[in-house]
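Novice: Pasted the sequence and its predicted model underneath.
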Amino acid sequence: MAPDALATLTSPVILFFILGMFASAVRSDLAIPEAMAKAMSVYLMVAIGLKGGVAVSQSGLNATVLAAIFAGFSLSLILPLLAFVLLRGFGRLDGINAGAVAAHYGSVSVVTFVTASEIYQAAGSPADGYMVAVLAIMETPAILTGLMLARRWMRNSATTDAADTDSSGLVREVLLNASVILLLGSFVIGTVVGESGFADIEPLFKTGFNGVLCLFLLDMGLLAARRLREARALTARLAILALVFPLVNGTIAVFLGTLVGLPVGSAAALGVLGASASYIAVPAAMRLALPQADPGIYLTMSLSITFPFNILIGIQLFAALALYLH
């Protein structure tokens, strides 16, 4: 069953996101302390990892799980290539900024995925637990693709002022960043302890999950609107691409998910992963690897345009497409 449009837009998590955007737009002094926002982020990643691991402990590792992981990994490698071409052509970006932005649009947004998972669960078409592993795996390949594209452009254009990057530091940032460690680590723990072991901590990580998600999306609404208001380097062409990328990438991902045999909820979730853009892990890696790239471009596109689009429209759109294809 696809989520009803009115039910989606009137769900508490979406309404809190809209409230945050409104409060920022009218310049309210409403704010979430940074320490609290970080704590909520840790909580959400641990909770979704645990629940996914418990689900996999019940179903086991089968051909469908492996197909989903392969599909996610392939999307994360390939989608930045399409983004790079459009950013260089239609977006008129130089190769460094195009590579940095492309990396964002092959990686994923954990919060978008968590929000979609809750909405699909309420609609009766939940994403399978193994999609958490797909989420974690899709964090990294896009970063490598984006860096490869940017550095190839620098070599071809004889750019000599690019700072050398500490390769060991980059590997650590890409493979050992907090979101990957928390998601995969919690997923493994959930798989090991199973349903019986999870029962002891279920009140914390399941009962309070939606409430924490509401507060986190309130903060994300505040941040997204503020970034958009303060944007200076964003052009109309880049704003258009920030809407085109989730539509195209999400559609490709839903088709691929359906092709490899994923059920409706998981195919829709793969669509959400393909459509989402990272605004946490990838910016951290880009600051280290491509300091010449402009954060005002890649953060504004991913956080202030693509993220709200997916939260308000994309989640429902990809569910409807997955249901139609099935």
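Specialist: Looks like it arrived, so ask away. Please read these numbers as outputs of a predicted model, since none were measured by experiment. Residues are numbered from 1 along each chain as shown.

Novice: switch to C-alpha atoms for all contacts and neighbour counts from now on
Specialist: Noted.

Novice: which residues touch residue 253?
Specialist: Taking CA atoms under 8 Å, 6 or more residues apart in numbering, we find residue 253 in contact with 75, 267, 270-271, 273-275.

Novice: ok, of these, which one's closest to residue 34?
Specialist: Of all these, residue 34 sits closest to residue 273, with 25.8 Å by CA to CA.

Novice: Hmm, the closest one is touching residue 109, no?
Specialist: Yes. The pair residue 273 / residue 109 is scored as a contact, 7.1 Å apart, by CA atoms under 8 Å.

Novice: Of the two, which one has the most company?
Specialist: residue 273 (34 against 26; other CA atoms under 10 Å).

Novice: so how far is residue 71 from the more buried one?
Specialist: Separation of residue 273 from residue 71 (CA to CA, to the nearest Å): 11 Å.

Novice: ok, now residue 169?
Specialist: Taken as CA to CA, the span from residue 169 to residue 71 is 28 Å.

Novice: One more: residue 51?
Specialist: Counting by CA to CA - residue 51 and residue 71 are separated by 21 Å.

Novice: Below is structure B, check it against A:
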Amino acid sequence: MTLDIIILFFGLGAFAGLVRADLTLPPGLYETLSLYLLLALGLKGGMELSRFPLGEVMLQAVPVVSVGLLLPLICYPILRRLGRLPAADAASIAAHYGSVSVATFAVGIAHLDSLGVAYEAYLPVFVVLLEMPAIGVGIWLARRAGVGSRSQASLAHEIFLNKGILLMGGGLAIGALAGPQGVEPIAPVFVDLFKGVLALFLVEMGFLAASRLKDLREVGVFLLAFGTLMPPLGAVLGAVAGKLAGLSPGGVMIIATLGASASYIAVPAAMRIAIPEARHHLSITLSLAITFPFNVLVGIPLYARLLTGGAAG
């Protein structure tokens, strides 16, 4: 099987991080690439959403969003009882693993495109919807254990108006309102350049993931195993949800990928406000240094092979 070129770019960044090369992108450029990917994914999804009845898509969203509610409830007792983590840490990590990684989603989409596997192009709708439920469940778990902040206004702002929700949701709305013809004039920027921008972004992601490896000593063996074994479990739940939603094999694979992913952008900001007692660097190290590389290097090719009829081979 030929490696997806996107994965090779991630490998380049990871190698640079391991040998401590000076490859960090300028902060402004990294932020720009991140904003571009969020908006581009939203626009592409919105264009396709304009072709489908909204009610039908929302009906499909019910089993998909259920994954975002269920995963934190599975993660929390594992972290508390087997890992013996404090309630604040367990709730925070559980929220990260119930939410989704936009970068992992983008890699999954690019991988299917490289294989020529079809999928429902309005899937970014589900990414936006999956950002929020896990945060709510994580906060509920923390409050139930007697930890967490009461700053409701700041928390609501982080949940509903964070960068990911605002840009991807805004892109969805613009794409849906404008339709394919309306988006056509800017398609060369937001459609044609997408995979090239993603490749550059993944160089930085590989570098960041490698730079986090030094924190693994504090994470410990249990959390290392958790960060590696939770993605396949999340992928199974995502695949079941995708099938219940009646999605195509490519769509099922993408929902499996979302279930396998862990947030490292939207959720950390919300958790810092909601659960200030948690050791937030543990969640970031798990999601960015363990789960994200696992999904990019192993998980996504495996999910594609198993769920798209061997098309990945």
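Specialist: That came through fine. Since this is a predicted model, take the numbers as computed values, not measurements.

Novice: if we can go back for a sec, neighbour-wise, which of residue 51 and residue 71 of structure 1 wins?
Specialist: residue 51 (26 against 19).

Novice: which residue in structure 2 lines up with that one?
Specialist: Residue pairing (TM-score structural alignment): residue 51 of structure 1 is matched to residue 44 of structure 2.

Novice: and what of residue 98 of structure 1?
Specialist: In structure 2, residue 98 of structure 1 lands on residue 90 (TM-score structural alignment).

Novice: and what of residue 322 of structure 1?
Specialist: Per TM-score structural alignment, residue 322 of structure 1 is aligned with residue 307.

Novice: wait, what's in contact with that match?
Specialist: Counted by CA under 8 Å, 6+ apart, residue 307 of structure 2 has contacts 249-250, 252-253.

Novice: Repeat that for residue 18 of structure 1.
Specialist: 218, 221.

Novice: hmm, 6 Å instead?
Specialist: With contact set as CA atoms under 6 Å, 6 or more residues apart in numbering, residue 18 of structure 1 has no partners.

Novice: Please pull up the equivalent of it in structure 2.
Specialist: By TM-score structural alignment, residue 18 of structure 1 lines up with residue 11.

Novice: Now the strand or helix carrying that match: buried residues?
Specialist: Using DSSP states H and E, residue 11 of structure 2 sits within helix 5-18. Neighbour counts over helix 5-18 of structure 2 (16 or more other CA atoms under 10 Å) mark 6-18 as buried.

Novice: Take those residues and lay them out in JSON lines including distance to residue 82 of structure 2.
Specialist: Formatted as JSON lines, the buried residues of helix 5-18 of structure 2 follow (distance: CA to CA, whole Å):
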{"residue": "6", "distance to residue 82 of structure 2": "36"}
{"residue": "7", "distance to residue 82 of structure 2": "33"}
{"residue": "8", "distance to residue 82 of structure 2": "36"}
{"residue": "9", "distance to residue 82 of structure 2": "36"}
{"residue": "10", "distance to residue 82 of structure 2": "32"}
{"residue": "11", "distance to residue 82 of structure 2": "33"}
{"residue": "12", "distance to residue 82 of structure 2": "36"}
{"residue": "13", "distance to residue 82 of structure 2": "34"}
{"residue": "14", "distance to residue 82 of structure 2": "31"}
{"residue": "15", "distance to residue 82 of structure 2": "33"}
{"residue": "16", "distance to residue 82 of structure 2": "35"}
{"residue": "17", "distance to residue 82 of structure 2": "32"}
{"residue": "18", "distance to residue 82 of structure 2": "31"}
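
Novice: Check which residues of stretch 172-191 of structure 1 are buried.
Specialist: Going by 16+ other CA under 10 Å, stretch 172-191 of structure 1 has these buried residues: 173-174, 177, 179-180, 182-191.

Novice: Go through those and say which is closest to residue 225 of structure 1.
Specialist: residue 179 (23.6 Å).

Novice: Return the residue of structure 2 aligned against that closest one.
Specialist: So residue 179 of structure 1 corresponds to residue 164, using TM-score structural alignment.

Novice: Mean deviation, whichever helix or strand its match is part of versus structure 1?
Specialist: Using DSSP H and E, residue 164 of structure 2 falls within helix 163-183. For helix 163-183 of structure 2, the mean deviation from structure 1 after alignment is 0.6 Å (mean CA distance after the TM-score superposition for structure 1).

Novice: so how far is whichever helix or strand comes after that helix off the chain centroid?
Specialist: Remark: after helix 163-183 of structure 2, the chain's next helix or strand is helix 187, criterion DSSP H and E. Remark: helix 187 of structure 2 is offset 24 Å from the chain centroid, using CA atoms, centre = their mean, to the nearest Å.

Novice: excluding its backbone neighbours, what's nearest the aligned residue in structure 1 for residue 254 of structure 2?
Specialist: Aligning on TM-score structural alignment places residue 254 of structure 2 opposite residue 269 in structure 1. Residue nearest to residue 269 of structure 1 in three dimensions, not counting chain neighbours: residue 127, with 6.2 Å by CA to CA, 6 or more residues apart in numbering.

Novice: Could you do residue 291 of structure 2 as well?
Specialist: According to CA to CA, 6+ apart, the nearest residue to residue 291 of structure 2 is residue 227 (5.3 Å).
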